[in-house]
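In: the sequence isn't on hand, but the structure is:
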């Protein structure tokens, strides 16, 4: 079965309904299979949308942190180590406090799951740059997958309509044949 680069299967397009509807697989079973496949694609789409939303929120935070680390990197490279940096420190979304910070050449980064590690500034900048690159790549893949999934859902909807309309035509022909 054909798939996209991340393993999502391609929905088959029904060109000839008679090839799919047989005595062993009547219309009801074919339609049920199509509905199940459509439900799976929609489930994957919902998960992919959630992943995209999470990345959309995470990427600006990574960028902001990387910019701050790069700023600290530039301050630490200056010769005057007794120099303090005055900055606004975010306590909450809308609450800031003034802080004076001496460049130490080290930063602490939240890694998640209530874990914070201390890194040298250069190492932290490299780590954040790789995290940003990875997040941007994952976001690009998620956006491509969303487009792909929407195409597969559309294909399955068209397949369902074709089989249903074929069944309606067959029933009408059978009814006209019985009346004649």
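Out: Done, it's in. Values in this document were obtained by computation on a predicted structure and should not be read as measured data.
In: could you use CA atoms for every contact and neighbour count after this?
Out: Will do.
In: please, which helix or strand holds residue 116?
Out: Secondary structure assignment for residue 116, by DSSP states H and E: strand 115-120.
In: second structure follows, compare the two:
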């Protein structure tokens, strides 16, 4: 007879995070009182791993929340330039402000073209046609949004497992305290 739910014993979420087993019957889970300390230590190790994964996922989520608006803004601009380039076949200059620094902007007149340059990171910039840029940015935006949803699911999953491990720890600890109390009372009666 197992004191851990069989459905939880080997479950792993889609991103490979294992589910913490819930100890249903402490007396079945702890074979002897000598095991209590090692069981509590294993629960603490598991709790630390879950908290580390939670912090890592929170950082990833924060990065995605920062990145998604930038991708969206770039995609909107490329779509605007593409629409400006395709009207009437005649190219008109557009007056715009662009950011030089965090609080410093300059005005410029630009003539829309059928190509744009995108920063890819690591000081790399590539030229794309408007259609290629829209496809690339759309796929990056979708990927970032999907990753953000995965982060949210993982955080919920991790928080549930942190709670489960904390409850298991409390139950094993309280069981041990109760057994010690019973042993003390039995020794006093003798």
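Out: Great, that's in hand. Everything quoted here is computed from the prediction, not taken from an experiment.
In: let me know the angle separating the next helix-or-strand element following the strand holding residue 116 of the first structure from strand 115-120.
Out: Sequence order places helix 121-179 as the next helix or strand after strand 115-120 of the first structure, per DSSP H and E. Counting by axes from the mean of the first three to the mean of the last three Cα atoms, to 10 degrees, helix 121-179 of the first structure lies at 130 degrees to strand 115-120.
In: which helices and strands sit right next to helix 121-179 of the first structure?
Out: Judged by 3 or more Cα pairs under 8 Å, 6 or more residues apart in numbering; DSSP states H and E, helix 121-179 of the first structure is in contact with helix 17-20, helix 27-76, strand 106-112.
In: out of those, deepest packed?
Out: Comparing these by mean neighbour count (mean count of other Cα atoms under 10 Å), helix 27-76 comes out on top with a mean of 16.
In: that one: average distance to aligned residues in the second structure?
Out: The superposed helix 27-76 of the first structure is, by mean Cα distance after the TM-score superposition for the first structure, a mean 0.3 Å from where its aligned residues fall in the second structure.
In: now that helix and helix 121-179, what's the angle there?
Out: Counting by the same axes, to 10 degrees, helix 27-76 of the first structure points 170 degrees away from the direction of helix 121-179.
In: translate residue 174 of the first structure into the numbering of the second structure.
Out: Using TM-score structural alignment, the partner of residue 174 of the first structure in the second structure is residue 183.
In: quick one: that match from residue 176 of the second structure, how far?
Out: Using Cα to Cα, to the nearest Å, residue 183 of the second structure is found at 10 Å from residue 176 of the second structure.
In: tell me which of those two has more neighbours.
Out: residue 176 (18 against 12; other Cα atoms under 10 Å).
In: report the contact partners of that one.
Out: By Cα atoms under 8 Å, 6 or more residues apart in numbering, the contact list for residue 176 of the second structure reads 33, 36.
In: which position in the first structure aligns with residue 161 of the second structure?
Out: Matched by TM-score structural alignment, residue 161 of the second structure corresponds to residue 152 in the first structure.
In: burial measure for that match, as a count.
Out: The tally of other residues near residue 152 of the first structure (other Cα under 10 Å) stands at 22.
In: ditto for residue 103 of the first structure
Out: By other Cα under 10 Å, the residues close to residue 103 of the first structure number 21.
In: my read: residue 9 of the second structure touches residue 24, true?
Out: No. The criterion here is Cα atoms under 8 Å, and residue 9 of the second structure misses it with residue 24 at 11.9 Å.
In: which residue is the nearest non-sequential neighbour of the equivalent of residue 91 of the first structure over in the second structure?
Out: Counting by TM-score structural alignment, residue 91 of the first structure corresponds to residue 100 in the second structure. Distance criterion Cα to Cα, 6 or more residues apart in numbering; nearest residue to residue 100 of the second structure, sequence neighbours excluded, is residue 106 at 6.8 Å.
In: contacting residues for the one you found?
Out: Residue 106 of the second structure makes contact with 97-100 under the criterion Cα under 8 Å, 6+ apart.
In: superpose on the first structure and give me the mean offset of the strand or helix carrying it.
Out: Taking DSSP H and E as the criterion, residue 106 of the second structure maps to strand 105-110. Following superposition, strand 105-110 of the second structure is found to deviate from the first structure by 0.6 Å on average (mean Cα distance after the TM-score superposition for the first structure).
In: distance from that strand to the middle of the chain?
Out: In terms of Cα atoms, centre = their mean, to the nearest Å, the centre of strand 105-110 of the second structure is set 38 Å apart from its chain centre.
In: for stretch 135-154 of the first structure, same thing?
Out: 7 Å.
In: also stretch 91-106 of the second structure?
Out: Distance, centroid of stretch 91-106 of the second structure to centroid of chain: 35 Å (Cα atoms, centre = their mean).
In: ends of that stretch, what's the gap?
Out: When the termini of stretch 91-106 of the second structure are compared using Cα to Cα, they are 22 Å apart.
In: so which bits of it are buried?
Out: Using 16 or more other Cα atoms under 10 Å as the test for burial, stretch 91-106 of the second structure gives no buried residues.
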